[in-house]
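1. Got a predicted model here, sequence first, then my questions.
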Amino acid sequence: MDKNTVREALLDHTQALMMTRGYNGFSYRDLSELVGVKTSSIHYYFPSKEDLALEAVNAYSADVMSTIYAIDSSAPADKKLDRYTKLFGRIIGDGRRICLCGMLAAEIEALPDKVRQAIQAFFRANENWLAKVLAEGEAQDTLDAGGKPEAAARALYSAFQGSLLACRLFQSRARLEEVAEAVRR
């Protein structure tokens, strides 16, 4: 494997492990077995677990946010929300995963400060995007944010994150699909 391939494989497996087990639920030994490299090789790319987690969170965030920002800006607000909901549905994958940043938020007290800040930035970016969509939806009379799109966006994003936990717990996507319905007119 070339250097870029090893690095990408390490990040991909780290994301998958953190989405299912959290930050403290995996080790460099787990990664070495999955990728087929020695733990010393992992330290070459990521000297510390903090470095690895931060890179994994940043890569995950960039991927998710680029997908969100690619949602057609000319689409009606309720259709944007539908596409956003489908994005969350893809996060679930085989039913065992939840949002990487949602999983890590549960462990926030055990995380290094830089990782914590990256997770907070991810939450804020999602909430800001949702606030804009909710404000548009109110103007289009298709979504109801109670006249407070920022507060409604925070509540809605929390509901999306919580629905992923419930989807995982009950092995059903229905909980996720119910979330967006709460703000429809």
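-> In hand now; what should we look at? None of the values given here were measured: they were computed from a predicted structure.

2. From here on, just use CA atoms for contacts and neighbour counts.
-> OK.

3. show me the contacts for Y23.
-> Counting by C-alpha atoms under 8 Å, 6 or more residues apart in numbering, Y23 makes contact with 53, 104, 107, 111.

4. brain fart, R185
-> 141-144.

5. can you check G102 too?
-> Q161.

6. I'd assumed it was in a helix, is it?
-> Yes: G102 sits within a helix when classified using DSSP: H, G, I helix; E, B strand; the rest coil.

7. what separates it from T20, distance-wise?
-> Counting by C-alpha to C-alpha, to the nearest Å, the separation of G102 from T20 is 11 Å.

8. Touching, V179 and G162? I think so.
-> No: using C-alpha atoms under 8 Å, V179 is not in contact with G162, being 9.5 Å away.

9. Below is an additional structure, to be compared with the one above:
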Amino acid sequence: MEPTTTVREQILDHAITLIMLRGYNGFSYRDLSGLVGVKTSSIHYYFPSKDDLVLEAVNEYSNSVLGAIHAIDASLPADVKLNKYGKLFGRTLGDGDQICLCGMLAADIESLPDNIRQAVQAFFKANESWLAKVLAQGAQEHTLVVNGKPENAARALYAAFQGSVLASRLFHTKARLEDVEASVRVAR
């Protein structure tokens, strides 16, 4: 039997999904009200402003994604780690209509307050840092191609992953995502 989710958790879960589908400006408390089955005043009780809700959504999403990344076995070869990382992005796509929550918010960044901007930046930096370590390992093992410093290559690779989910959504195919990982894998 699954544990019962609270109204607050339901609001947050639906907000995360709506942000991934529509972005910051693409949903309202009225949308959430209909999905959760509560009045908008109940949503305001848990999240007084939309910015409070979105910041909590970023934190929840970040904790979940970064937890999954850090759960990747550190003893694995770099190319295997990168493959698992790519699969995480693939899960984010779902049926092909969602993109990374923080990637979606990055597109809206000029309309967001500083605390949300900082949380999104922290998410990007955490991913880039992890990727830099994997790329450095891959260069040492000769399983991944790294041009230049691993930190610079990691930023480019992360940008490619983020862009690939946009293109995957646009073309309704995960092949765009798979192309990113293949671009740094050493041919055997």
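-> Here it is on my side, so go on. Nothing here was measured: the structure is a model prediction, and the numbers come from that model.

10. TM value for the aligned chains?
-> Between these two chains, after superposing, the TM-score reads 0.97 (TM-score structural alignment, normalised by the length of the first structure); 183 aligned residues with a C-alpha RMSD of 1.0 Å.

11. Buried only: go through the contacts of R185 of the first structure for me.
-> Buried members of the contacts of R185 of the first structure, counted by 16 or more other C-alpha atoms under 10 Å: 142-144.

12. Nearest to F46 of the first structure among these?
-> Nearest to F46 of the first structure, judged by C-alpha to C-alpha, of those is L143 at 44.3 Å.

13. OK, contacts around V58 of the second structure?
-> 16, 101-102, 116, 119-120.

14. Am I right that it sits in a helix?
-> Yes: counting by three-state DSSP, V58 of the second structure is part of a helix.

15. And it, how far from G90 of the second structure?
-> 19 Å.

16. Same question for A71 of the second structure.
-> Note on A71 of the second structure: its distance to G90 of the second structure, by C-alpha to C-alpha, is 17 Å.

17. Tell me which of these two has more neighbours.
-> G90 (22 against 9; other C-alpha atoms under 10 Å).

18. Could you grab the helix/strand/coil label for the aligned partner of that one in the first structure?
-> Using TM-score structural alignment, the partner of G90 of the second structure in the first structure is G89. On the three-state scheme (three-state DSSP), G89 of the first structure is labelled helix.

19. and G89 of the first structure, what is it in contact with?
-> 173, 176.

20. Likewise for F46 of the first structure?
-> Here F46 of the first structure is in contact with L52 (criterion: C-alpha under 8 Å, 6+ apart).

21. Where does the helix or strand containing F160 of the first structure end up in the second structure?
-> If you go by DSSP states H and E, F160 of the first structure is part of helix 149-170. Mapping helix 149-170 of the first structure onto the second structure (TM-score structural alignment) gives residues 150-171.

22. Now the matching stretch: buried residues?
-> Buried, per 16+ other C-alpha under 10 Å, within stretch 150-171 of the second structure: 150-151, 153-155, 157-158, 160-169.
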